[in-house]
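Asks: Give me a 3D structure for the following:
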Amino acid sequence: MTVARAWSGGRYAVLGLARSGAASVRALVAGGASVVAWDSDPAKRIDPREGGGPVAGQSELGPRLRGGGVEFADLDTIDLAGFDALVVSPGVPLNTHPIAAKARAANVPIIGDIELFAQARADLPPHKVVGLTGTNGKSTTTALVHHILQTAGVPSLMGGNIGLPILGAEPLPAGGVYVLELSSYQIDLTQTLDCDVAVLLNVTPDHLDRYANFDTYAASKARLFAMQSPAHEAVIGIGDDASAAIARSLSARGESLTKIAPGVCMDQSRWPALQGPHNAQNALAAIAVAKALGVAEAAIDTGLETFNGLPHRMERVATLAGVTYVDDSKATNPESAAPALAAFPRVHWIVGGRAKGDDLDACAPQFDHVVRAYTIGEAGPRFAAVLDGQVPVEEAGTLDVAVTRAAARAVRGETVLLSPACASFDQFADYAARGLAFRRAVEALAA
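Replies: I've put the predicted structure just below:
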């Protein structure tokens, strides 16, 4: 478990006791801090150091956990003055949640588990950190960098917005590399993370319910580089205006800045899990990171060839009667769905869910790849109207119906693609549940 001497004797409030929150509590207490914690879900108000079990005893602040060091209290009801920090989940909307205003009024820093990890780095064996962000592609690129390092025999851990909470992992041995996928929300909660290699893939409109405007969202991404030592490596895709502007602002870094230009032609035939122009960009970024870390070219080539991809990210589920079925449920906005459409020449496109906007403009350049579209979910009627006259389209309503209709029309050599360009929460618990439902519907075709 990762701990820091700097936490010893400190007092911390932790809001949210899901995976990262529980890991934060365990690490803080192990580091000698006292913690007041809260989660609105009573089932999560258990001893996070022991992974569960009944809570015994009471205090004036609420139930006290066994062994001391942690107590439960509704943080809305207590005075935050005197706390060293408020640790919150990235899911807490800092722009609207009352606890954020309360902490600011008490002059208490608001941080997340990535900042706690940054504070603990001085107590870890010598290591390096790679931080990757971007609106789209960051999960694939993070996993690819981790896979290349593992292929090269370099000890590495993958965490942040992917994998296990970074504070819950055992520290790497000397020479290890921590590979962190970082959302804008996580960057907002981080103050001192000096990445040895920082990566920005792209910035396109997303999460605008959490930001005043697109510029403030882009500025959040840019903070990853503001926290860096100038001599450390920066890798930036320059395929959009916001990312290109961030790259220009770092031009003084000279050879420590690598720009990934769009449209670079690459032979991707030997990389089965890295098809399409967007994956060419992801691969170029991963290659740049690996080279910055000193990985040999032979190991990089092997890593690219053996990478299996991520679940629900252009994942090939089956090929039935010559038709390929691809789960891209993780494409939750049009900018993320567009590259998937570009990767296949003839697509039966399943699109819809809870929309993040009113249009599919980002996908329009790829409409010539769409044989037919099948809309689902809340956005189904609206997207059917948007697509009408541009591609053949029908309202399927539900995912299972869309799969059945697409299978009935698709012919050998074509692809049935779930790339919804929407969030999943209208019909599913999350994008993973949506992807599993797609897999089950495809499996039912073969039954």
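
Asks: hey, let's count contacts and neighbours off CA atoms from now on
Replies: OK.

Asks: gap between Pro345 and Leu320?
Replies: 18 Å (C-alpha to C-alpha, to the nearest Å).

Asks: meant to ask about Gly309, not that
Replies: Going from Gly309 to Leu320 by C-alpha to C-alpha gives 21 Å.

Asks: just Asp328 next, same as before
Replies: Taken as C-alpha to C-alpha, the spacing of Asp328 relative to Leu320 amounts to 18 Å.

Asks: try Arg439
Replies: Arg439 sits 13 Å away from Leu320, taking C-alpha to C-alpha as the criterion.

Asks: More neighbours: which of these two?
Replies: Arg439 (20 against 15; other C-alpha atoms under 10 Å).

Asks: so what's the nearest residue to the more buried one once chain neighbours are set aside up against?
Replies: Distances taken as C-alpha to C-alpha, 6 or more residues apart in numbering put Val317 closest to Arg439, at 6.4 Å, once the chain neighbours are dropped. The contact partners of Val317, taken as C-alpha atoms under 8 Å, 6 or more residues apart in numbering, are Thr324, Tyr325, Val326, Asp327, Arg439, Val442.

Asks: In those residues, which residue is surrounded by the most others?
Replies: Neighbour counts for the contacts of Val317 were taken using other C-alpha under 10 Å; the highest belongs to Asp327, which has 27 neighbours.

Asks: list the buried ones in stretch 215-233?
Replies: Neighbour-count burial for stretch 215-233, with 16 or more other C-alpha atoms under 10 Å as criterion, is recorded at 217-218, 220-225, 227-228, 230, 232-233.

Asks: Please apply the same query to stretch 4-19.
Replies: Taking 16+ other C-alpha under 10 Å as the criterion, stretch 4-19 shows Ala4, Ala6, Trp7, Gly10, Arg11, Tyr12, Ala13, Val14, Leu15, Gly16, Leu17 as buried.

Asks: this one as well, want them side by side:
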Amino acid sequence: MIVSSAFAGKRYAVLGLARSGQATVASLVASGAHVMAWDSRDEPRQGLCEWIDCGKVELADPVAADLAGYDGVIVSPGIALNQHPVAEAAARAGVPVIGDIELFALARHTLPTHRVVGITGTNGKSTTTSLVNHILEVAGVPSQVGGNIGVPVLGSDPLPEGGVYVLELSSYQIDLTHSLDCEVAALLNLTPDHLDRYGTLEAYAASKARLFEMQGKERCGVFGMTDSETGIIARVEAARRAPGLIRLVDGSDLAEMQGGWPSLQGPHNLQNAAVAVAIVEALGIKKGQWERALRDFRGLPHRMERVAEANGVVYINDSKATNPASAAPAIAAFPPNPEPRLHWILGGLPKGDDLDECMPYFGNVAAAYTIGDAGPRFAEILAPYTRVHRSEMMAEAIRQAMAEAKPGDVVMLSPACASFDQFRDFEARGQTFRQIVEALLAPDEETGGKG
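Replies: Coordinates of the predicted model:
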């Protein structure tokens, strides 16, 4: 883990003891800080002593505790500060509310010389973050991912001199960060999301823009070119930086190469790759290095993940598509050949009342299979364009799709919804899809046929 003299003798309160909270407590204690820790759930509090010396941690709720003299309250990004009383308690005591990314920023001057890449956006963050890390590894540059993906940034060992920390950053994490000066920062795209937290798209965009506002004027910014909100932020940043430090990319210059990237198909992955290339080029990586890395990159689970192929039909798990904007490029990736060939499983807990972003690609859909709370509404929307099965449950949707799919077709889960109506999270939903597909494709023990 990261241990830093920047925290020695300081006083911090940590609210939330999931993975990042545990790593934060361990790092602060090892660095010589006084730590107050709390979680609203009994289990994390009771398990505290299993991974830390309890004698070095004060177990108390910062909402009710005296925070006078504390240097910060570190909260989990999942805590909504516009609703949680910890924000008011910290404000009364004049204590900043921050996250573990801000602690990392404060510790940077004590670490071996390194660079930081910050990647944000509504969709594509994890793929782009992992791709940048992969390219750096292929090029022989020490690197590691952190932030909203992989090991919490404070929980990993410091990189050697010359290393690159590649951080996936959600808007929630950026909200809790005030001094992270990334050598390279990237914004992939902006579409309506998390509006329960921000209220408007403009407020959500302002949160993302802060990643660039924290950068020095000599730093590099990379921006996708698919939406006007991202373009507005790019223009603001271009006005305060020297020419050449802002890169606008859409992937058009890489389109001819995409056929050689098995795990990066579809227009969304073309832009993800273009942003990754712009980032690594800003870090000094040459074309020969990133070309080789793009060819052998293996995609992430639940993001256009090919889970099976049988009888000429490909099965794809895109459970990470939790809104229509992220499902749209997945649908676009499978145009008719010459007839529509996509069997689309969608639905869950809706984030809106329409599929407008997906509508331009409805002609790619041979049949739709709707599930979950959004199923009835999505069925109404899709009925004028394609055959619709009101499947309700995942298993039934997969059975129906298997029965209809022909060689050359694709069966894809790309829900365009959150998962919480039927599943714990998008990972559980994707894993269920994989398991059902594998079970239904497995040979029947008695007949030797498919089950």
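
Asks: Show me the strands in the stretch 151-300 of the second structure, by range?
Replies: 163-168, 184-187, 220-224, 246-249 (DSSP state E, counting those that start in this stretch).

Asks: Please produce a markdown table containing those strands, extended by distance to Ser326 of the second structure.
Replies: Converted to a markdown table, the strands of the stretch 151-300 of the second structure look like this (distance: least, C-alpha to C-alpha, whole Å):
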| stretch | distance to Ser326 of the second structure |
| --- | --- |
| strand 163-168 | 17 |
| strand 184-187 | 15 |
| strand 220-224 | 14 |
| strand 246-249 | 18 |
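
Asks: Of the ones you listed, which is nearest Ser31 of the second structure?
Replies: With C-alpha to C-alpha as the measure, strand 163-168 is the member of the strands of the stretch 151-300 of the second structure nearest Ser31 of the second structure (20.3 Å).

Asks: The closest one vs the first structure - mean distance after superposition?
Replies: Mean deviation of strand 163-168 of the second structure relative to the first structure after superposition (mean C-alpha distance after the TM-score superposition for the first structure): 0.3 Å.

Asks: That strand aligns to what range in the first structure?
Replies: When the first structure is aligned by TM-score structural alignment, the counterpart of strand 163-168 of the second structure is residues 176-181.

Asks: what's the neighbour count on Gly153 of the first structure?
Replies: 12.

Asks: If you could redo that for Asp356 of the second structure, that was the one I meant.
Replies: Quick note: Asp356 of the second structure (other C-alpha under 10 Å) scores 12 neighbours.

Asks: do the same with Ala238 of the second structure
Replies: Summarising burial for Ala238 of the second structure: neighbours were counted as other C-alpha under 10 Å, giving 18.

Asks: That one is in contact with Ile232, isn't it?
Replies: No: under the criterion of C-alpha atoms under 8 Å, Ala238 of the second structure is not in contact with Ile232, lying 9.9 Å apart.

Asks: my read is Phe117 of the first structure is in a helix, agree?
Replies: Yes: the secondary structure assignment for Phe117 of the first structure places it in a helix, going by DSSP: H, G, I helix; E, B strand; the rest coil.

Asks: Alignment lookup: it to the second structure.
Replies: Phe117 of the first structure maps onto Phe104 of the second structure when the alignment is built from TM-score structural alignment.

Asks: residue contacts, its match?
Replies: Val153, Leu154.

Asks: cool, Glu170 of the first structure as well?
Replies: Applying C-alpha under 8 Å, 6+ apart to Glu170 of the first structure gives the contacts Met1, Thr2.

Asks: what sits up against stretch 200-215 of the first structure?
Replies: Where contact means C-alpha under 8 Å, 6+ apart, the residues beyond stretch 200-215 of the first structure that reach it are 93-95, 132-138, 217-218, 221, 235-240, 242-243, 282, 285, 333, 335, 356.

Asks: Which stretch of the second structure lines up against that stretch?
Replies: Counterpart in the second structure of stretch 200-215 of the first structure, with TM-score structural alignment as the criterion, is residues 187-202.

Asks: Next, the buried residues of the matching stretch.
Replies: Of the residues in stretch 187-202 of the second structure, those buried under the neighbour-count criterion (16+ other C-alpha under 10 Å) are Leu187, Leu188, Asn189, Leu190, Thr191, Pro192, Asp193, Tyr198, Leu201.

Asks: cool, and stretch 271-287 of the second structure?
Replies: For stretch 271-287 of the second structure, the buried set under the neighbour-count rule, 16+ other C-alpha under 10 Å, comprises 271-280, 282-283, 285.

Asks: Dump the residues you listed to TSV, plus distance to Ser31 of the second structure.
Replies: As requested, those are arranged in TSV below (distance: C-alpha to C-alpha, whole Å):
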residue	distance to Ser31 of the second structure
Gln271	40
Asn272	37
Ala273	38
Ala274	39
Val275	36
Ala276	34
Val277	36
Ala278	36
Ile279	32
Val280	32
Ala282	33
Leu283	31
Ile285	34
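
Asks: so of these, which ones are in helices?
Replies: When DSSP state H defines the helices, the subset of those inside them is Gln271, Asn272, Ala273, Ala274, Val275, Ala276, Val277, Ala278, Ile279, Val280, Ala282.
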